[in-house]
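Colleague: My questions are about this predicted structure, shown below with the sequence.
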Amino acid sequence: MKKIFDKVAEFQLFVSSLLFFAIFLVNMLEIVSRSAFNYSFLWVSDFSVICVVWMICLSMAACIHYKEHLFMDFLAKKLPAKLRQGLYIIISLVSFGFFVMLFLTGIRTAATKVSLIFPSIQWSMVWSYAALPVFAFFSAVFMIPRLVELFKGKDPHEGVELESIF
C-alpha cells in the first residue's frame, strides 16, 4: 500500500510541477506580449488562478503523505511516550475528521459554482473549486497509514517506537 501511496504522491508533485511551469510560461508570454506588442491576453489571470489552486492543493496533499506539512510538536516532545502517543492519535483523528468534512463540504461548494463562469476564458469556476475536495480526499486517505502506525505504537514524526495500545 505504501508503494501505491508513494506513486500517487509523486504523481501529484509531478502535476504540481507542470502547473508551476505552465503558470510561469503563460505569465512570461503575457509580459512579453504586453511589453513588445502592447497586447494583453485577458485569459492569463483566470488560467493562472486555476493552475495555482490545483498546484497548491495537490502539493499540500503530497506534503501530508510525506509528513512535510507544518506540525508543531515541541510541546508534545516533552511529554512521556504514552501521553505523546495519545496526543498524536487525537491530533491525527481530528485531522482525518477535518479532511473528511472538508471533502464533503468541498463537493457541495464546487457543485454550487458550476454555473459561475470565469469572465475571460468562459470556463466554469468548478474547475478551481474542485481542487478542494480532491485535496481533502487525498489528505484523508494519506492520514490512514499514519493512524495505523500510531495505533501500532510507532511515532510517525520521529520513527521512535512508542508503546502499542493493543
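Modeller: Thanks, I have the structure now. Numbers count the residues shown, from 1 in each chain.
Colleague: Going by C-alpha atoms from here, please, whenever you check contacts or count neighbours.
Modeller: OK.
Colleague: Which strands and helices lie in contact with the one helix or strand I50 maps to?
Modeller: Assigned by DSSP states H and E, I50 falls within helix 43-66. Contacts defined by 3 or more CA pairs under 8 Å, 6 or more residues apart in numbering; DSSP states H and E place helix 43-66 against helix 2-37, helix 126-129, helix 131-151.
Colleague: tilt between the longest one and helix 43-66?
Modeller: Right, helix 2-37. Helix 2-37 runs at 160 degrees relative to helix 43-66, counting by axes from the mean of the first three to the mean of the last three CA atoms, to 10 degrees.
Colleague: Could you pull out the buried residues of helix 2-37?
Modeller: Buried residues in helix 2-37, counted by 16 or more other CA atoms under 10 Å: 5, 8-10, 12-13, 15-16, 19-20, 22-23, 26-27, 30-31.
Colleague: before we go on, here's another structure to hold up against the first:
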Amino acid sequence: MIRAFLRLEAITTGLALRAAIALLCVTAGLAMFQVVTRFVFDAPSTWSEVVTRSAMIWSVFLGVAAAYRHGAMISVDIVQTALPAPAGRALFLLANAASFGFFAILLWQGWLMCGRVARQNLAALEISIAWVYAALPVGSAFILLAILAATIRGLRGEAIPPQTFGAAP
C-alpha cells in the first residue's frame, strides 16, 4: 500500500513538475512578447501581462511539490542533524506536520476563493479569474501528496536522488 502511494506521488509530482516547466516557458515567452510589442512596435498587448502573471502563479504552485520532494524547500536540516536522532526525527515530523497543515488550509481556502470569484473575469480576457485562483487548491493537493511521501521516505530512511525523479520508488 505504501509502495503504491509512493509510486503515485512520484507520478503526480513528475506531472506537476513538467506542467510547471511548461508554464514557466509560457511565462518567459509571453514576457518577451510583451516587451517586443510594447517597446519595439509601440503597440502593447492587452492580454499578455495577465496571462504571464497567471502562468507564473500556476508554475510556482505546481513547482513547490517537486521542490518539496527533493528537499529543496527551506528546511531545518542543520538543526535536525545537530540534534540527537530521536529529537531530529521529532523536528522532522513537526516541520512536515506544520507544512502539511499550512497547505491543507491553503487548499481549503483556495477552493473557497475559487467559488467566490467564479463570476469575475480576468482583465482584458473573457475568462473567469477562478482559473487563476485554482492554482492554490490544485497546487496544494500536489504538495500535500509530496509532503506525505517525503515524510514516509524520511521515516524509512530513504532519499530520492535527482536522477530518479519521476521513477517508481
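Modeller: Cool, got the structure. Source: prediction; values computed, not measured.
Colleague: nearest to P80 of structure 1, of the buried residues of helix 2-37 of structure 1?
Modeller: F5 (31.1 Å; CA to CA).
Colleague: which position in structure 2 aligns with the closest one?
Modeller: Alignment note: F5 of structure 1 maps to E9 in structure 2; criterion TM-score structural alignment.
Colleague: What residue in structure 2 is paired with P119 of structure 1?
Modeller: Under the alignment (TM-score structural alignment), P119 of structure 1 pairs with A123 of structure 2.
Colleague: Was I right to think its match contacts S48?
Modeller: No - between A123 of structure 2 and S48 there is no contact under CA atoms under 8 Å: 10.5 Å.
Colleague: Comparing those two, which residue is more hemmed in?
Modeller: Neighbour count, other CA atoms under 10 Å: between A123 of structure 2 and S48, S48 has more, with 21 against 14.
Colleague: The more buried one pairs with which position in structure 1?
Modeller: Structural alignment (TM-score structural alignment) places S48 of structure 2 against V44 in structure 1.
Colleague: Next one: its match from L58 of structure 1, what distance?
Modeller: Using CA to CA, to the nearest Å, V44 of structure 1 is found at 21 Å from L58 of structure 1.
Colleague: Equivalent analysis for R146 of structure 1, please.
Modeller: R146 of structure 1 is 19 Å from L58 of structure 1, by CA to CA.
Colleague: Neighbour count for those two, which is higher?
Modeller: L58 (26 against 22).
Colleague: Quickly note the distance from the more buried one to R34 of structure 1.
Modeller: Distance from L58 of structure 1 to R34 of structure 1, by CA to CA: 31 Å.
Colleague: hmm, back to that, of all the helices and strands packed on helix 43-66 of structure 1, which one comes closest to S92 of structure 1?
Modeller: Of all these, helix 131-151 sits nearest to S92 of structure 1, with 6.5 Å by CA to CA.
Colleague: For that closest one, enumerate the helices and strands it packs against.
Modeller: helix 43-66, helix 81-112.
Colleague: with structure 2 superposed, average distance for that helix?
Modeller: Once the two are superposed, helix 131-151 of structure 1 sits an average of 1.8 Å from its aligned residues in structure 2 (mean CA distance after the TM-score superposition for structure 1).
Colleague: how about that helix: buried residues?
Modeller: Residues of helix 131-151 of structure 1 classed as buried: 131-143, 145-147, 149-151 (neighbour count, 16+ other CA under 10 Å).
Colleague: for stretch 38-46 of structure 1, same thing?
Modeller: Those buried within stretch 38-46 of structure 1 under the rule 16+ other CA under 10 Å are 44-46.
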